[in-house]
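>>> this one's sequence-less:
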């Protein structure tokens, strides 16, 4: 009897202790998320009153590619900027872009390739949607675009990220098994890509997109419309478990996420800075007071925070320290 009482006592104490520990951990996590400080990336040059999104930073952190959208996502052009004297230079149109719907730039880990998606025509008649292309670095800048072998098929590929071992995560709305936008993975084995598979633990009945894996493979960032979010699309981070699956997602909180669209998470080569896109409004855009002055109305539209996409960044050092425990 004494042994039973003792066992019950230990069990109760253990439950209470674990609950208190989880509560303390949750409070610490909330504190870290609430102290995050986002920064608009170079207002007036990179982030303007136009439509900018989808960033990629080169491994040496001296080059940035991003997307300029015309009429939203209907016409998209790849542009680039160089880091000079502490600032990003005036963007230029990539020599291989400007005609087709080019999106999702992504530097290879060695900086020798730039991947992107495009609806440009190819010699393969079955490739009728958005496919994965790449250009290679050369003495003159970049080569002519080439299709990535073994991964493209009749289904779309968007928002690809490529790990050091060649593994590709991407999103598709049309591929069999996808619902409202799902994340797939294809691995490079013996020079050939495996058949894309759903990453089940990342996908929900809602749209899940824009996968980004940290260079050490420990963390995955996505944007999602799943329940419990703050708005249209929210950014989440997942930690890889010992069994190789991704754990429960952590919403990055109201400092990073808004009631609008927050998407395109990309980690800078420093491993701690997250770049992302958002169409959040400033106070003028969300203020419910009545417009009476036409010039004020025009100023609201011409401002950077006018409801079009912009590029932001946030230092996640403390969050990574917490998640790495």
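That came through fine. Just so we're clear, the structure is a prediction, and the values are computed from it rather than from any experiment.
>>> switch to C-alpha atoms for all contacts and neighbour counts from now on
Fine.
>>> so is the residue nearest to the spatial centre of the chain in a helix, a strand, or just coil?
A centroid search over the chain (Cα atoms, centre = their mean) returns residue 265, at 2.1 Å, as the residue closest to the centre. For residue 265, the assignment made with DSSP: H, G, I helix; E, B strand; the rest coil gives strand.
>>> Thought residue 278 was touching it, still the case?
No - contact criterion Cα atoms under 8 Å: residue 265 and residue 278 do not qualify, at 10.2 Å.
>>> The structure to be compared is supplied as follows:
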């Protein structure tokens, strides 16, 4: 919406481990509010917020939902606007998210999703991936 701004930044909470957090500011009575942690962020690292064109879906990367025995990796998630609130975060399909890192989502006008990832095609290196939005689902990158 035109009266909100979302962004992410690094911080060091009390445990001194770096964490990426998403923030929001709202325009109220012609003035911007004090930044607040986005309602779906703040527990684990979440960043790179990007809206779809309608403004009712927000994509981001997150380290949530990691197996405790694994090194936490970013995956692509989204939330959907429900009135003035947001849905619980939803992890995008396994065709996009793997056991490797995914980050930096960018949503094109046609809803194709571009993002950074580590894949079998480029072991140990980052690559730019694209997944097409076809009939309401995302294709394999």
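Arrived safely, thanks for sending. As the structure is a computational prediction, the values presented were derived from the model and not from experiment.
>>> Can you give me the TM-score here?
Once superposed, chain against chain, the TM-score is 0.80 (TM-score structural alignment, normalised by the length of structure 2); 134 aligned residues with a Cα RMSD of 2.7 Å.
>>> thinking again about what came up before, quick one, what contacts the residue nearest to the centre of structure 1?
Listed by Cα atoms under 8 Å, 6 or more residues apart in numbering, the contact set of residue 265 of structure 1 reads 54, 210, 211, 212, 221, 222, 223, 235, 274, 275, 276, 277.
>>> Name the nearest residue to the fifth one, sequence neighbours excluded.
In this structure, residue 221 of structure 1 finds its nearest non-sequential neighbour in residue 237, 4.5 Å apart by Cα to Cα, 6 or more residues apart in numbering.
>>> after the one helix or strand the one you found maps to comes which helix or strand?
Using DSSP states H and E, residue 237 of structure 1 sits within strand 234-239. Scanning forward in sequence from strand 234-239 of structure 1 by DSSP H and E, the next helix or strand is strand 250-251.
>>> residue range for that following strand in structure 2?
Under TM-score structural alignment, strand 250-251 of structure 1 corresponds to no residues of structure 2.
>>> who's in contact with stretch 141-155 of structure 1?
With Cα under 8 Å, 6+ apart as the test, stretch 141-155 of structure 1 has contacts from 95-96, 126-137, 172, 174-175, 186, 192-195.
>>> next SSE after the helix or strand containing residue 297 of structure 1?
Assigned by DSSP H and E, residue 297 of structure 1 belongs to helix 294-302. Later in the chain than helix 294-302 of structure 1, the nearest helix or strand by DSSP H and E is strand 310-315.
>>> Which part of structure 2 matches that following strand?
Mapped onto structure 2 using TM-score structural alignment, strand 310-315 of structure 1 covers no residues at all.
>>> Now do that strand: which elements does it pack against?
On a contact count with 3 or more Cα pairs under 8 Å, 6 or more residues apart in numbering; DSSP states H and E, strand 310-315 of structure 1 meets strand 38-40, strand 51-57, strand 273-278.
>>> now the ones you listed in TSV, with mean neighbour count and distance to residue 286 of structure 1?
Shown next, in TSV, are those (neighbours: other Cα atoms under 10 Å; distance: least, Cα to Cα, whole Å):
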stretch	mean neighbour count	distance to residue 286 of structure 1
strand 38-40	16	18
strand 51-57	26	19
strand 273-278	23	15
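>>> any chance of these in TSV, with distance to residue 250 of structure 1 too?
Formatted as TSV, those follow (distance: least, Cα to Cα, whole Å):
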stretch	distance to residue 250 of structure 1
strand 38-40	17
strand 51-57	22
strand 273-278	15
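>>> quick one: what's aligned to residue 194 of structure 1 in structure 2?
Superposed on structure 2 with TM-score structural alignment, residue 194 of structure 1 falls opposite residue 139.
>>> measure its match to residue 47 of structure 2 for me?
For residue 139 of structure 2, the distance to residue 47 of structure 2 (Cα to Cα, to the nearest Å) stands at 23 Å.
>>> Neighbour count for those two, which is higher?
Each of residue 139 of structure 2 and residue 47 has its neighbours counted (other Cα atoms under 10 Å); residue 47 has more, 27 against 16.
>>> can you tell me which residue in structure 1 aligns to that one?
Matched to structure 1 by TM-score structural alignment, residue 47 of structure 2 sits across from residue 103.
>>> buried residues in whichever strand or helix holds residue 8 of structure 1?
Residue 8 of structure 1 belongs to helix 2-34 when assigned by DSSP H and E. By neighbour count on 16 or more other Cα atoms under 10 Å, the buried set for helix 2-34 of structure 1 is 29, 32, 33.
>>> my guess is the last one contacts residue 319, does it?
The reference is to residue 33 of structure 1. Yes - between residue 33 of structure 1 and residue 319 there is a contact under Cα under 8 Å: 7.4 Å.
>>> overlap in contacts of these two?
None of the residues lies in contact with both residue 33 of structure 1 and residue 319 under the rule Cα under 8 Å, 6+ apart.
>>> measure residue 25 of structure 1 to residue 320 of structure 1 for me?
Per Cα to Cα, residue 25 of structure 1 is found 14 Å from residue 320 of structure 1.
>>> Spit out the contact partners of residue 47 of structure 2.
By Cα under 8 Å, 6+ apart, the contact list for residue 47 of structure 2 reads 7, 8, 9, 20, 21, 22, 60, 61, 62, 104.
>>> Just the closest of those to residue 28 of structure 2, please.
residue 7 (18.1 Å; Cα to Cα).
>>> Now do the same for that closest one: helix, strand or coil?
Strictly by three-state DSSP, residue 7 of structure 2 counts as strand.
>>> Tell me, how many residues neighbour the counterpart of it in structure 1?
By TM-score structural alignment, residue 7 of structure 2 lines up with residue 66 in structure 1. By other Cα under 10 Å, the residues close to residue 66 of structure 1 number 26.
>>> Figure out which of the helices and strands packed on strand 310-315 of structure 1 is closest to residue 295 of structure 1.
Proximity to residue 295 of structure 1 (Cα to Cα) singles out strand 51-57 among these, at 22.0 Å.
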